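Colleague: Please find the sequence and the predicted model below.
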Amino acid sequence: MSFLPAAAVTLATFAFMELWAWFMHKFVQHGPLWVLHRSHHVRHPHPVERNDLFFVIYGSLSAALFITGANGGRWWFWVGVGIAAYGTVYFFVHDVLIHGRLRFWKKSQNPYLRALNMAHKMHHKTTGRDGSVEFGLLWVSPKYLRLAREQTRLRRPTASTSAQLPRA
């Protein structure tokens, strides 16, 4: 498969995965598979939780598409690339940045990343299966973007206040 179709399939799959993740999170993880996802909504001392099985499921699907995709010759190889790319972004944004499961990425001052964090905190406000909001990962409600931008604006020193700061 040539570059442009492969890139198009990969990007379309990545975008679709955000919609799929929202749907699965809202209707399956907070529904029939709550037995697995519940571990993500309660505090526990373990580094691994039952919810991590979803990574195994999607990682296995992506690997199967790689293995059977003739080293990029079949379109489904690139679907596997899109799933793997989304999973990688999901891991770094959700598990590393938001939940701090690995402590190498400190909280960001970027308004978009702060908005994602706010929305996710709202999702975790409830520890039960019902009553949660904000089920997506990369798409964030405009109200959280506005709040994050406002917080960032208020934290930046203005030209007049920075002129009054003592110099070292």
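Modeller: Yep, it's here.

Colleague: Going by C-alpha atoms from here, please, whenever you check contacts or count neighbours.
Modeller: OK.

Colleague: mind listing what's buried in whichever helix in the chain runs longest?
Modeller: Scanning the chain for the longest helix, with DSSP state H as the assignment, gives helix 3-23. Within helix 3-23, the residues that count as buried by 16 or more other C-alpha atoms under 10 Å are 6, 7, 9, 10, 11, 13, 14, 17, 18, 19, 21, 22.

Colleague: tell me what it is packed against?
Modeller: If you count contacts as 3 or more C-alpha pairs under 8 Å, 6 or more residues apart in numbering; DSSP states H and E, helix 3-23 packs onto helix 75-90.

Colleague: quick one, the helix it packs on and helix 3-23 angle?
Modeller: 50 degrees (axes from the mean of the first three to the mean of the last three C-alpha atoms, to 10 degrees).

Colleague: In addition, the following structure is provided for comparison:
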Amino acid sequence: MDQELRQKILNLLDQHRIMTIATLRPDGWPQATTVGYVNDGLTLYFLCGLESQKAANLAGDDRVSLTIDHDTPDIMAITGLSMAAHAQVVSDRSEAAKVLQLLPSKYPEQTSLPVSMPTPEEVRIFRLTPVVISVLDYAKGFGHTDLVTC
């Protein structure tokens, strides 16, 4: 991947803080859910409940698809990311602590944080490692995408 495209992906990741993630249910149907995320470079992280449907789905199949985008009144200003990725549970305490420390940086306008942030034992933290990234940029033409294999 060239440096310009990598920087464009990183800028889009930094500009946003929610994504729609699709996991596969046991019956084969995809399940799409909106979640918050943080990223460390191209690696994304999200939290969910220990017994959530997402966690159960990912225990059976670690493949996900996700989108990150925003609404715009100008159709030719549509930009965003679509990714195919593998999800792994973060079990290393130092990595989990790093993820939990990154969360407040995504919400700088939040003046008061919860009394206590969840601990790694109270939530399931997933690391998303991209396999394919599609960068959508209508400014380059209707429906234009740049495809990157990681």
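Modeller: Received, thanks. Bear in mind that the values here come from a model prediction, so they are computed numbers and not experimental data.

Colleague: what's the TM-score for these two chains?
Modeller: The TM-score (TM-score structural alignment, normalised by the length of structure 2) is 0.24; 56 aligned residues with a C-alpha RMSD of 4.7 Å.

Colleague: After the longest helix of structure 1, which helix or strand is next?
Modeller: On the C-terminal side of helix 3-23 of structure 1, the closest following helix or strand by DSSP states H and E is helix 34-37.

Colleague: Please enumerate residues in contact with the helix or strand harbouring residue 81 of structure 2?
Modeller: Secondary structure assigned from DSSP H and E places residue 81 of structure 2 in strand 79-89. Identification of contacts with strand 79-89 of structure 2 by C-alpha atoms under 8 Å, 6 or more residues apart in numbering yields 9, 12, 58, 62-70, 124-138.

Colleague: Narrow the residues you listed to those in helices?
Modeller: Using DSSP H, the subset of the contacts of strand 79-89 of structure 2 located in helices is 9, 12, 58.

Colleague: Now do the nearest residue to the second one once chain neighbours are set aside against residue 11 of structure 2, distance only.
Modeller: Translated: residue 12 of structure 2. Leaving aside its chain neighbours, residue 12 of structure 2 sits nearest to residue 80 (6.9 Å; criterion: C-alpha to C-alpha, 6 or more residues apart in numbering). For residue 80 of structure 2, the distance to residue 11 of structure 2 equals 10 Å [C-alpha to C-alpha, to the nearest Å].

Colleague: how far away is residue 83 of structure 2 from residue 9 of structure 2?
Modeller: 11 Å.

Colleague: Buried residues of the host helix or strand of residue 148 of structure 1, list them for me.
Modeller: Using DSSP H and E, residue 148 of structure 1 falls within helix 142-155. Residues 144, 145, 148, 149 are the ones in helix 142-155 of structure 1 that count as buried (16+ other C-alpha under 10 Å).

Colleague: between those residues, which is closest to residue 77 of structure 1?
Modeller: residue 145 (34.9 Å; C-alpha to C-alpha).

Colleague: check contacts around the closest residue to that closest one other than its chain neighbours.
Modeller: Nearest residue to residue 145 of structure 1, sequence neighbours excluded (C-alpha to C-alpha, 6+ apart): residue 115, at 5.1 Å. Residue 115 of structure 1 makes contact with 140, 144, 145, 147, 148 under the criterion C-alpha under 8 Å, 6+ apart.

Colleague: Residue 118 is in contact with the second one, correct?
Modeller: Looking back up the chat, that one is residue 144 of structure 1. Yes - between residue 144 of structure 1 and residue 118 a contact is recorded at 6.6 Å, counting by C-alpha atoms under 8 Å.

Colleague: quick revisit: have a look at residue 80 and residue 11 of structure 2 and say which one is more surrounded.
Modeller: With neighbours defined as other C-alpha atoms under 10 Å, residue 80 of structure 2 and residue 11 compare such that residue 80 has more, 20 against 11.

Colleague: The more buried one and residue 58 of structure 2, how far apart?
Modeller: In terms of C-alpha to C-alpha, residue 80 of structure 2 sits 24 Å off from residue 58 of structure 2.

Colleague: and the gap between residue 17 of structure 1 and residue 89 of structure 1?
Modeller: Look at residue 17 of structure 1 and residue 89 of structure 1: by C-alpha to C-alpha, they are 11 Å apart.
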